[in-house]
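Undergrad: Have a look at this fold, sequence not included:
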């Protein structure tokens, strides 16, 4: 295997893995604030790409307004999910809330299918499709957009959680909602904000990936599963571990497809994940738990 092919696999893996990482980050944001595993996260990714295409085609909007509009509408959808589905069931057990999110996922997917059908849609590339050659490997400009937007979003989220009062309030809710409420934090508002923020992150991932892989009503299923796998791989509750887990999964998937067979790339990813969880259940970057006696 020549160096150019290996580099090509690495670039492809990092590109797709960035989207897995953003999806995993959405899982982590909601889990840290509410303790809920939101299995509708993949549908937020799908909505970002689909709405960008629809706004561009149906309304004739230029690419930038269509992308911004899609992210804004998906963020609003995340808020509606929390207000209409999660908040009324706030007294339910964690398992029941997980089932609620699965139902929301099915509902969103069904509505998108009824509105826009089962066709596959393509979003225009942000900077054209002329490949960039590097050390024998070809890279589309969109891959650079994916990596740049992912790193920028990670830096922005880090600044939000460490340097803003609202970010610190969300972290306080993740550690102890009762204590956060006692010091004046509106826990319900923070839960709403976490769903909207996770929807925003998912929508951004869907928008930047849609020009490369296209989008359809059912792409959120697999993206959600890969994002959840990345979240577990990086360590549930660790935002930047989740992003790293997404990159690792993407690279493993790309090398598995290139060196073994593309038919087994999904199986290879999950087999490696299961093997890791047997050895380290807390994930690569998760803290080992300890029980007080």
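TA: Alright, I've got the coordinates. The shown structure was predicted, so the numbers you read here are calculated from the model rather than taken from an experiment.
Undergrad: Please count neighbours and contacts with C-alpha atoms only from this point.
TA: OK.
Undergrad: how about the helices in the stretch 101-250 of the chain?
TA: Under the criterion DSSP state H, counting those that start in this stretch, helices of the stretch 101-250 of the chain are mapped to 141-163, 165-175, 177-182, 187-213, 219-234, 239-259.
Undergrad: JSON lines for those helices, including distance to residue 50 and mean neighbour count?
TA: As requested, the helices of the stretch 101-250 of the chain are exported to JSON lines (distance: least, C-alpha to C-alpha, whole Å; neighbours: other C-alpha atoms under 10 Å):
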{"stretch": "helix 141-163", "distance to residue 50": "17", "mean neighbour count": "16"}
{"stretch": "helix 165-175", "distance to residue 50": "29", "mean neighbour count": "19"}
{"stretch": "helix 177-182", "distance to residue 50": "35", "mean neighbour count": "14"}
{"stretch": "helix 187-213", "distance to residue 50": "8", "mean neighbour count": "25"}
{"stretch": "helix 219-234", "distance to residue 50": "10", "mean neighbour count": "26"}
{"stretch": "helix 239-259", "distance to residue 50": "22", "mean neighbour count": "25"}
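Undergrad: if we compare these, which one ends up closest to residue 12?
TA: Nearest to residue 12 among these is helix 239-259 (6.4 Å), distances taken as C-alpha to C-alpha.
Undergrad: who wins for proximity to residue 275 among the helices of the stretch 101-250 of the chain?
TA: helix 219-234 (10.5 Å).
Undergrad: Against which helices or strands is that closest one packed?
TA: Helix 219-234 makes packing contacts with helix 3-34, helix 41-58, helix 239-259, helix 265-279 when contacts are defined by 3 or more C-alpha pairs under 8 Å, 6 or more residues apart in numbering; DSSP states H and E.
Undergrad: that older thread, do you know which of the helices of the stretch 101-250 of the chain lies nearest residue 100?
TA: When those are compared for distance to residue 100 using C-alpha to C-alpha, the nearest one is helix 187-213, at 14.1 Å.
Undergrad: let's bring in a second model and compare:
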């Protein structure tokens, strides 16, 4: 029983780390622009697609391919913000949210034209030799997911608390009016927020697709779960995004293991609804 519990826990932590990365991307854009960026779900798919091309079309090794894929998604996100959102003549948040829905559909269509509709596969970052930990079997890719997620969270923390641009983004998130008065460039902050969100989504796609399948729409379900994790933790809260992602992943894995895999999505979202009924702002929301 202990081995089973550990097996389910490791699986839940692996999924939860991916959800946390996606949720952090949602929070970054929300805190600087005040909107829900539904293009985030397609950044996950685009990361996997660019990684596939880097490995098999360009013939790059694994590490350069990973860096190129993440940087490519960040660049695509900046182009989407600059030429897709910024020209909008409306500052109404609801209009911008619907605009991100349209941009998401467009990006998904571009990926379908570029890479096709067939499902593909990515190799793991290192050879897939299972590792035994206290009787439970863990794939090296799962350990890479956990390690790189922790590294990304640490880098994100350093960026927001130690760099001038990160401090500017925190200022805009805290008080947009005061930030504008002191001359913080709003356009630069919005562009950076999209780049960070794109990098986080791209990293999630690169890490998760070796243990799932790769297609132009693979990020939709993952992105929705990342969105649910952000709401569960408290939309806009970075610690809440991490807590919500890990909690949702563990809940899915334990419910699949002890109840049925057919109900894991249902159980996760039912608990999400119950939490929101009790605390509408999420676990760590203010």
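TA: Yes, it's here. These numbers come from a predicted model, not from an experiment.
Undergrad: hmm, back to that, would you list the helices and strands packed on helix 219-234 of the first structure in a markdown table and tack on distance to residue 89 of the first structure?
TA: As requested, these are exported to a markdown table (distance: least, C-alpha to C-alpha, whole Å):
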| stretch | distance to residue 89 of the first structure |
| --- | --- |
| helix 3-34 | 12 |
| helix 41-58 | 18 |
| helix 239-259 | 26 |
| helix 265-279 | 31 |
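Undergrad: Of the ones you listed, which is nearest residue 152 of the first structure?
TA: Closest of these to residue 152 of the first structure is helix 3-34, at 11.5 Å (criterion: C-alpha to C-alpha).
Undergrad: Have a look at how far, on average, the closest one is from the second structure.
TA: Its aligned residues in the second structure lie a mean 0.5 Å from helix 3-34 of the first structure after superposition (mean C-alpha distance after the TM-score superposition for the first structure).
Undergrad: quick one on the thing from earlier: looking at the helices and strands packed on helix 219-234 of the first structure, which is closest to residue 134 of the first structure?
TA: Proximity to residue 134 of the first structure (C-alpha to C-alpha) singles out helix 3-34 among these, at 8.5 Å.
Undergrad: Point out the other helices and strands that the closest one packs with.
TA: Counting contacts by 3+ C-alpha pairs under 8 Å, 6+ apart, helix 3-34 of the first structure packs against helix 41-58, strand 137-139, helix 141-163, helix 165-175, helix 187-213, helix 219-234, helix 239-259.
Undergrad: Show me what the fifth one is packed up against.
TA: If contacts are counted by 3+ C-alpha pairs under 8 Å, 6+ apart, helix 187-213 of the first structure sits against helix 3-34, helix 41-58, helix 63-81, helix 141-163, helix 165-175, helix 177-182.
Undergrad: any chance of those in JSON lines, plus distance to residue 94 of the first structure?
TA: Putting these into JSON lines (distance: least, C-alpha to C-alpha, whole Å) gives the following:
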{"stretch": "helix 3-34", "distance to residue 94 of the first structure": "10"}
{"stretch": "helix 41-58", "distance to residue 94 of the first structure": "16"}
{"stretch": "helix 63-81", "distance to residue 94 of the first structure": "16"}
{"stretch": "helix 141-163", "distance to residue 94 of the first structure": "25"}
{"stretch": "helix 165-175", "distance to residue 94 of the first structure": "15"}
{"stretch": "helix 177-182", "distance to residue 94 of the first structure": "15"}
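Undergrad: Residue 66 of the second structure touches residue 53, doesn't it?
TA: No: in this structure residue 66 of the second structure lies outside contact range of residue 53 using C-alpha atoms under 8 Å: 10.7 Å.
Undergrad: residue contacts, the residue sitting nearest the centre point of the first structure?
TA: Centroid check for the first structure by C-alpha atoms, centre = their mean gives residue 23 as the closest residue, at 0.9 Å. Residue 23 of the first structure sits next to 41-42, 45, 201-202, 205, 223-224, 227-228 when contact means C-alpha atoms under 8 Å, 6 or more residues apart in numbering.
Undergrad: What lines up with it in the second structure?
TA: With TM-score structural alignment defining the correspondence, residue 23 of the first structure maps onto residue 22 in the second structure.
Undergrad: Repeat that for residue 63 of the first structure.
TA: By TM-score structural alignment, residue 63 of the first structure lines up with residue 62.
Undergrad: Would you enumerate the residues in contact with the nearest residue to its match once chain neighbours are set aside?
TA: Nearest residue to residue 62 of the second structure, sequence neighbours excluded (C-alpha to C-alpha, 6 or more residues apart in numbering): residue 125, at 6.4 Å. The contact partners of residue 125 of the second structure, taken as C-alpha under 8 Å, 6+ apart, are 62, 141, 144.
Undergrad: Turn these into TSV, including distance to residue 280 of the second structure.
TA: Output for the contacts of residue 125 of the second structure, formatted as TSV (distance: C-alpha to C-alpha, whole Å):
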residue	distance to residue 280 of the second structure
62	42
141	35
144	34
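Undergrad: nearest to residue 236 of the second structure, of those?
TA: For the contacts of residue 125 of the second structure, the nearest to residue 236 of the second structure is residue 144 (26.3 Å; C-alpha to C-alpha).
Undergrad: if I pick that closest one, what's in contact with it?
TA: Contact partners of residue 144 of the second structure, counting by C-alpha under 8 Å, 6+ apart, are 125, 207.
Undergrad: if I look at it, how far off is residue 41 of the second structure?
TA: The spacing between residue 144 of the second structure and residue 41 of the second structure, counted by C-alpha to C-alpha, to the nearest Å, is 21 Å.
Undergrad: Equivalent analysis for residue 113 of the second structure, please.
TA: Distance, residue 113 of the second structure to residue 41 of the second structure, by C-alpha to C-alpha: 18 Å.
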